[in-house]
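*Asks:* Please find the sequence and the predicted model below.
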Amino acid sequence: MVDTIWLHRASADGGIDYVCFRSCKEDVELVEGYHLPPQMPLIKSRSSLGSLQARDRRDHFEKCLGYRHGPPVF
């Protein structure tokens, strides 16, 4: 089973900065990107983290960088 969490924040040009956490078994895939409709979403980086590292990164995005939960970008 895959569990997915999307975090968003508005950017100055009207686009959306997004972060997606996809967990499967022990690893969590972290995808960071940007989307300005109607363009295709841009993936800035992709990495694999352990579950504890992913939880710390999620807290950092929410508490320090202003990201909030939202619907999937794609």
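*Replies:* Structure received. Numbers count the residues shown, from 1 in each chain.

*Asks:* Going by C-alpha atoms from here, please, whenever you check contacts or count neighbours.
*Replies:* Fine.

*Asks:* how much space between the residue nearest to Glu29 when sequence neighbours are not counted and Asp13?
*Replies:* Excluding its sequence neighbours, the residue lying closest to Glu29 (C-alpha to C-alpha, 6 or more residues apart in numbering) is Ser48, at 4.6 Å. Ser48 sits 29 Å away from Asp13, going by C-alpha to C-alpha, to the nearest Å.

*Asks:* Alongside the first one, take a look at this:
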Amino acid sequence: MAGSLWLVRPRTDGGNDYVNFVRGLADVEMREGSHLPPQMPLLKRRCRLQLDEAERQRHALLQQQGFRCSEPLF
């Protein structure tokens, strides 16, 4: 996982749930939230993960929770 990765899942109200992975020197910050334009994005949770755990989370989000890779939302 290099740099920053965005995963997005559309919601029925026109907004999106998002997960943003940001690679650091020794770990990965995972930010989860939602966005309903034109409102400001809502950050629901953020945590730091080891690289292998971040990869497992990314895989689970893509395979089991309906997220897809995306360009940055904002």
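*Replies:* Yep, it's here. If you're wondering where the values come from, they're calculated on a predicted model, not measured in any experiment.

*Asks:* who has more neighbours, Ser48 and Asp13 of the first structure?
*Replies:* Ser48 (15 against 7; other C-alpha atoms under 10 Å).

*Asks:* I'd like to know which elements the helix or strand hosting the more buried one is packed against.
*Replies:* Ser48 of the first structure belongs to strand 42-50 when assigned by DSSP states H and E. Counting by 3 or more C-alpha pairs under 8 Å, 6 or more residues apart in numbering; DSSP states H and E, the packing neighbours recorded for strand 42-50 of the first structure are strand 27-35.

*Asks:* Can you give me the buried ones in the strand it packs on?
*Replies:* Val28, Glu29, Leu30, Val31, Glu32, Gly33, Tyr34, His35 (16 or more other C-alpha atoms under 10 Å).

*Asks:* so how far is that strand from its chain's centroid?
*Replies:* 5 Å (C-alpha atoms, centre = their mean, to the nearest Å).
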